[in-house]
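# how would this look folded up:
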Amino acid sequence: MDNTIPAVSKARSGRINFSGQGGEFFGIWIVNILLSIVTLGIYSAWAKVRTTQYFYGHTKVDGHAFRYLATPMQILKGRLLAILVFLVVSVLSNLFPLFAIFAAVALLFVMPWLLIMGLRFNLRMTSYRNIRFGFNGSYGEAMLYFMLLPFLSLFTLYLALPYAMKKLDQFVFSNITYGGKSFVVNTETGTYYQAVFMAILVTLGLAAIGFMLSYAISPLIEGDIKTNPLLMLPLFAAYFVVFTLAGAVYQAIIRNHLFNSTELPELANFKSDVPTGKLFVVSLTNLLAIVCSLGLAYPWTTIRMSRLLAEHTEVTVQPALDLMRDQLAAESSAFAEDAAGLYDADFSLT
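So this is what the prediction gives:
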C-alpha cells in the first residue's frame, strides 16, 4: 500500500515572459496599415484583433499565455455605430447650431458610460488559463473619477490633481475581476504627489539648464533665436528630451507603486521595479527612431517597450489559481458580449 503523501503545491514566482519580435510584428503592422487604407478603414477592426492577439500570445505568466477572444465583427459594429452617431450629430449641428451645444453637454455625460463599456468589453475578451477577466465599475463611479474629480482639481490650482489621479487608478484596477474575484488595490496618495513633484522638479531643473545654455551661447550666434535654426532645433529637441524624462519619472514611480500595491487575494501578487533611467532611455530612443524612420520603426519601438515592462514585472502565482474556473464565461450570454462590443474602446492597463 502506497502511503506517500502528495506534495503540496507551492507559490511560484517569475518574471513576465514577452517573446515578441520586431520583425514579426512589423510584418503584421505593415499589412494592417495597407489593408486599412485600401478598405477605407474597415480592416482596422481585423487589424486590432491581429495586433492584440499577437501581443497577448507572446506574453506569458507562469508558462501560460493570454488570449484575446474578441472577433473583428464585434469591433467593426462598434466603430460603424460610432461613425453613424458622429455623422448624425455633425449634420444636425450644421442644420441647428444650438444642437452642437446640446451634443457637447450630452457627451460629458455619455463619456463615462462609454469608458465603462469599453473597459468591460476589452477585459471580458481577455482570458488567462481559459479564465476571463471582467470589470465591475459603475457609471456613477466613472462619472466621479473620470470627470468630476479632475474638473474640481482646477479650483485647487491642480494641487488636488495627484489625489484625483490616484482615485482614478484605484477605481479602474480595484474593479477588475478575474474569474469573478476582484483585485485589491492599496495605493497611497503620498506616492502620487511624490511622482508629480519629481516630474515637475526634473522639468524645471532641465529647463533652467537649457535657458542658461541658450543665454550663454546666444551672443555667439547671429540672428534672432526665433528665426535661427541653429538655436531653434536644439531647443525643439530639448523640449522632447525634458518631457520624455519627466514622463519616465512619473510613469516609473506610479507603475511600480501601483503594481506593488495590487494583489488578487489568494491567487496572485505583483511586483514592478522598472528603473527610471532605463525607461527614459528606451522612451527617448523610441521617439528618435520613430521620427527618423518617418514612423516605420513603430513596431520595433512597441516591442522594445513591451519587453522592458515585462522584464521588470514579477508575478507570484498561488496554488489556488490552479483550481480556478471561469465564472464570468458561464454567466455571460452571447448577446451581452455582442452588446458590449458595440462600445469597444482601447485602454492600456500596463
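
# Could you use CA atoms for every contact and neighbour count after this?
Noted.

# tell me the strands in the stretch 151-300 of the chain, going along the chain?
In the stretch 151-300 of the chain, the strands defined using DSSP state E, counting those that start in this stretch lie at 176-178, 181-182, 184-185, 262-264, 268-272.

# Quick check, Ser182 in contact with Asn175.
Yes. Here Ser182 reaches Asn175: they are 6.3 Å apart, a contact under Cα atoms under 8 Å.

# Which one, of the strands of the stretch 151-300 of the chain, ends up nearest to Val242?
strand 268-272 (24.2 Å; Cα to Cα).

# In the closest one, which residues are buried?
Ala268, Asn269, Phe270, Lys271, Ser272 (16 or more other Cα atoms under 10 Å).

# same question, stretch 99-112
Phe99, Ala100, Met111, Pro112.

# Could you dump those residues into TSV and include distance to His257 and secondary structure?
TSV is the format used below for those (distance: Cα to Cα, whole Å; DSSP: H, G, I helix; E, B strand; the rest coil):
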residue	distance to His257	secondary structure
Phe99	44	helix
Ala100	42	helix
Met111	28	helix
Pro112	26	helix
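
# Out of these, which is nearest to Leu161?
Pro112 (18.4 Å).

# so what's the closest one up against?
Taking Cα atoms under 8 Å, 6 or more residues apart in numbering, we find Pro112 in contact with Tyr139, Ala142, Met143, Phe146, Met147.

# Make a ChimeraX selection of the buried ones in these.
Buried members of these, identified by 16+ other Cα under 10 Å, are gathered into one ChimeraX selection as follows:
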select :139,142,143,146,147
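
# Okay, and which of the contacts of Pro112 map to helices?
Here DSSP state H is the test, and the contacts of Pro112 give Tyr139, Ala142 as lying in helices.

# want to throw the contacts of Pro112 into a markdown table with distance to Gly22?
Formatted as a markdown table, these follow (distance: Cα to Cα, whole Å):
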| residue | distance to Gly22 |
| --- | --- |
| Tyr139 | 39 |
| Ala142 | 36 |
| Met143 | 39 |
| Phe146 | 35 |
| Met147 | 37 |
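
# Sketch out the strands for the stretch 1-150 of the chain, chain order is fine.
12-15, 17-18, 59-61, 64-68, 126-128, 131-135.

# do you know which of those lies nearest Tyr239?
strand 17-18 (31.9 Å).

# what's near enough to touch Leu284?
Applying Cα under 8 Å, 6+ apart, the residues contacting Leu284 are Val241, Thr244, Leu245.

# repeat that with 7 Å
Val241, Thr244 (Cα atoms under 7 Å, 6 or more residues apart in numbering).

# Quick check: the gap between it and Tyr343.
34 Å (Cα to Cα, to the nearest Å).

# all helices for the stretch 201-350 of the chain, in order.
Counting by DSSP state H, counting those that start in this stretch, residue ranges of the helices within the stretch 201-350 of the chain are 229-260, 276-292, 298-311, 327-331, 334-341.

# In CSV, list the ones you listed along with distance to Trp46.
Below are the helices of the stretch 201-350 of the chain laid out as CSV (distance: least, Cα to Cα, whole Å):
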stretch, distance to Trp46
helix 229-260, 30
helix 276-292, 24
helix 298-311, 17
helix 327-331, 23
helix 334-341, 14
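
# one more to line up against the first:
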Amino acid sequence: MEPTIQTTPPSTDNILFKGKIQFNGKAGEFFGIWIVNIMLSILTLGIYSAWAKVRTYRYFYGNTHVDNHSFDYLATPMQILKGRILAVIVFIIYSLVVQFLPVIGLLFALGFLFLMPWIINQGLRFNMRMTRHRNVRFAFSGNYGDALINFVLLPIASVFTLYLLMPYALKRIDQYIHENISYGGKPLSVNLKGETYYMAALITIGVTFAGLIGFAIFAGIAGVAMSFNGLDTNSLNFSTLLFPVLMAVMYIGMLTLVSGIYQSIIRNHILNSSEFEDIASFKSDLKPAAYGFLLFTNAVAIIFTLGLAYPWTKIRKAHLLAAATEVTIYTGALTLMDTVQEQQSSFAEEAANVFDIDISLT
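Next up, the predicted model:
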C-alpha cells in the first residue's frame, strides 16, 4: 500500500520566500577551474582529484541561490582523498585475489554485494552532512536493512519478472533516498506513486520503439538512395562518410530524448511530492522536450569538441534545472537549529567521524 502523506501547505501569510532557484555560474569561469583540475590531477597521478572535486562542488554550490542564500559544501579534500585511497586498496586486493584465488574472488564479489548498501548509505550520509544552507546542515538517516532491500534484493527480483518489477524497484529506491533526508532535524516528507514510474517507463519504451522504427526507415531509405545513385558503400566519398555520422547523430538523439523524457517526469514527480513540513515545499516544471534537446546538444557538443565543451554543458544544464525549480520557504524555517553542529561534542558524532569520508566517490 502506498504511504499517504497529508500535504497541507501553510497559510500564505507564513511564506518567507517563493521563487525560482537562481544559478549564477558561468561557462568561462568553470572552464578555468575544470582545465586546471584536469592538468593537476594528471600531474599528481590522480591525487589532486580530491581537491578537484571540492573545488567543483564549491563552485556549483556557491553559485546556487535560494532567497539570496547560497549553498555551502563543507567537505575537505583530505576526506575525499581518504575515501579514494580506501577504494584503491580494496580494488588492488580484489584484483590480486581474483588473479590468484578465483574461488575466493567469487566470495569476495558476493561479499561486496552485501557491502554495497553500507557504501551507499555512507555516501549519502557524507554528501548530506557536507551540504549546508542558511547555516543549517542536511542529514541522511537510512539504515542497512532498507538499503539492502531497495538497492540489492528488489533489482535482483526484477530480473526474474522480466524487469516488470523494475519501475517499482526504482520508485522504492527514490522513496528510500528522499524520505531519509532531513534539514536541521526536520525530515523530508515524500509521497511517490508507483503508477507514475510505470507511466514514465511505458512512455520511454514507446518513444524508443518509435525511434527504432524511424532509425530503420532512415537507414533503409539512405541505403536505397545510395544504391540507386550507384555509390559503393565500401569506397570513401562524402556520401559514405556522411551516412554513419547522421546515423550516429540520430542514435544519440534517440538516447538523449528517451533519457530526457524519463528523467524529467521522475524529477517533476519527486519534487512535486516532497516537502519539509512548515519549512519548505517544491515545484518542478521541467519540460521533457526541452530537457531532451539540452541533453542531445550537450552530447553532440562534447563529442565534436573532444570533451572541451564539458564545462559549458555542465553550466547550461545547471541553469535549466534551476530555472525549472520553484521553492517556497515558510516562517518555520526560522526556528530550525543546526542539529548536526549541536551534536559535535557527543559520542555518536565522534564515532560517525571515523567513517566521515567520501565512500561514494562521486
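
# Deepest in the core, which of the strands of the stretch 1-150 of structure 1 is it.
strand 131-135 (a mean of 23; mean count of other Cα atoms under 10 Å).

# Report all helices and strands that it contacts.
helix 97-124, strand 126-128, strand 176-178 (3 or more Cα pairs under 7 Å, 6 or more residues apart in numbering; DSSP states H and E).

# Of the strands of the stretch 151-300 of structure 1, which is nearest Gln74 of structure 1?
Per Cα to Cα, nearest to Gln74 of structure 1 of these: strand 176-178, 21.5 Å.

# what's the mean deviation for that closest one versus structure 2?
Here the mean offset of strand 176-178 of structure 1 against structure 2 after fitting is 0.6 Å, by mean Cα distance after the TM-score superposition for structure 1.

# In structure 2, what range does that strand match?
Per TM-score structural alignment, the counterpart of strand 176-178 of structure 1 in structure 2 is residues 181-183.

# now swap in stretch 74-88 of structure 1 and tell me
Counting by TM-score structural alignment, stretch 74-88 of structure 1 sits on residues 79-93 of structure 2.

# Mean deviation, that stretch versus structure 1?
With mean Cα distance after the TM-score superposition for structure 1, stretch 79-93 of structure 2 departs from structure 1 by a mean of 1.2 Å once superposed.

# in that stretch, what counts as buried?
Gln79, Ile80, Leu81, Lys82, Gly83, Arg84, Ala87.

# out of those, what pair is the most spread apart?
Gln79 and Ala87 (12.8 Å).

# what's the closest of the helices and strands packed on strand 131-135 of structure 1 to Ser293 of structure 1?
Per Cα to Cα, nearest to Ser293 of structure 1 of those: helix 97-124, 31.4 Å.

# counterpart of Phe121 of structure 1 in structure 2?
Phe121 of structure 1 maps onto Phe126 in structure 2, by TM-score structural alignment.

# picking that back up, and of the strands of the stretch 151-300 of structure 1, who's closest to Ala339 of structure 1?
strand 176-178 (19.3 Å).

# just to revisit the earlier point, out of the helices and strands packed on strand 131-135 of structure 1, flag the one nearest Leu288 of structure 1.
So among those, helix 97-124 is nearest, using Cα to Cα, at 31.0 Å.

# The closest one vs helix 334-341, what angle?
Angle of helix 97-124 of structure 1 versus helix 334-341, following axes from the mean of the first three to the mean of the last three Cα atoms, to 10 degrees, is 130 degrees.

# Compute the inter-axis angle for helix 97-124 of structure 1 and strand 131-135.
Using the same axes, to 10 degrees: helix 97-124 of structure 1 against strand 131-135 is 150 degrees.

# Just want the angle from helix 97-124 of structure 1 to strand 64-68.
Using the same axes, to 10 degrees: helix 97-124 of structure 1 against strand 64-68 is 150 degrees.

# mean deviation of helix 97-124 of structure 1 from structure 2?
Helix 97-124 of structure 1 sits 0.8 Å off on average (mean Cα distance after the TM-score superposition for structure 1).

# returning to what we had before: name the residues that touch the match of stretch 74-88 of structure 1?
Contacts for stretch 79-93 of structure 2 (Cα under 7 Å, 6+ apart): Ala50, Asp356, Ile357, Asp358, Ile359, Leu361.

# Tell me, how many residues neighbour the aligned partner of the second one in structure 1?
Spelled out, it's Asp356 of structure 2. Here Asp356 of structure 2 is matched to Gly341 in structure 1, going by TM-score structural alignment. By the criterion of other Cα atoms under 10 Å, Gly341 of structure 1 has 27 neighbours.

# which residues does Gly341 of structure 1 contact?
Gly341 of structure 1 sits in contact with Gln74, Ile75, Gly78, Phe121, where contact means Cα under 7 Å, 6+ apart.

# With distance to Gln327 of structure 1 as new columns, can those residues be given to me in a markdown table?
Below are the contacts of Gly341 of structure 1 laid out as a markdown table (distance: Cα to Cα, whole Å):
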| residue | distance to Gln327 of structure 1 |
| --- | --- |
| Gln74 | 22 |
| Ile75 | 24 |
| Gly78 | 26 |
| Phe121 | 16 |
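
# Among those, which pair sits farthest apart?
Farthest pair in the contacts of Gly341 of structure 1 (Cα to Cα) is Gly78 and Phe121. Separation: 10.9 Å.

# Need the overlap of contacts for these two.
By Cα under 7 Å, 6+ apart, the residues touching both Gly78 of structure 1 and Phe121 are Gly341, Asp344.

# circling back to that earlier point, nearest to Met232 of structure 1, of the helices and strands packed on strand 131-135 of structure 1?
Shortest distance between Met232 of structure 1 and those, using Cα to Cα, is found for helix 97-124: 38.1 Å.

# picking that back up, out of the contacts of Pro112 of structure 1, who's nearest Leu168 of structure 1?
Phe146 (6.6 Å).

# now Val54 of structure 2: how far from Phe23 of structure 2?
Taking Cα to Cα, one finds Val54 of structure 2 at 18 Å from Phe23 of structure 2.

# Also Leu16 of structure 2?
Applying Cα to Cα, the value for Leu16 of structure 2 to Phe23 of structure 2 is 20 Å.

# where's the closest residue to Thr126 of structure 1 other than its chain neighbours relative to Pro219 of structure 1, distance?
Leaving aside its chain neighbours, Thr126 of structure 1 sits nearest to Tyr68 (4.9 Å; criterion: Cα to Cα, 6 or more residues apart in numbering). Noted for Tyr68 of structure 1: a distance of 59 Å to Pro219 of structure 1, by Cα to Cα.
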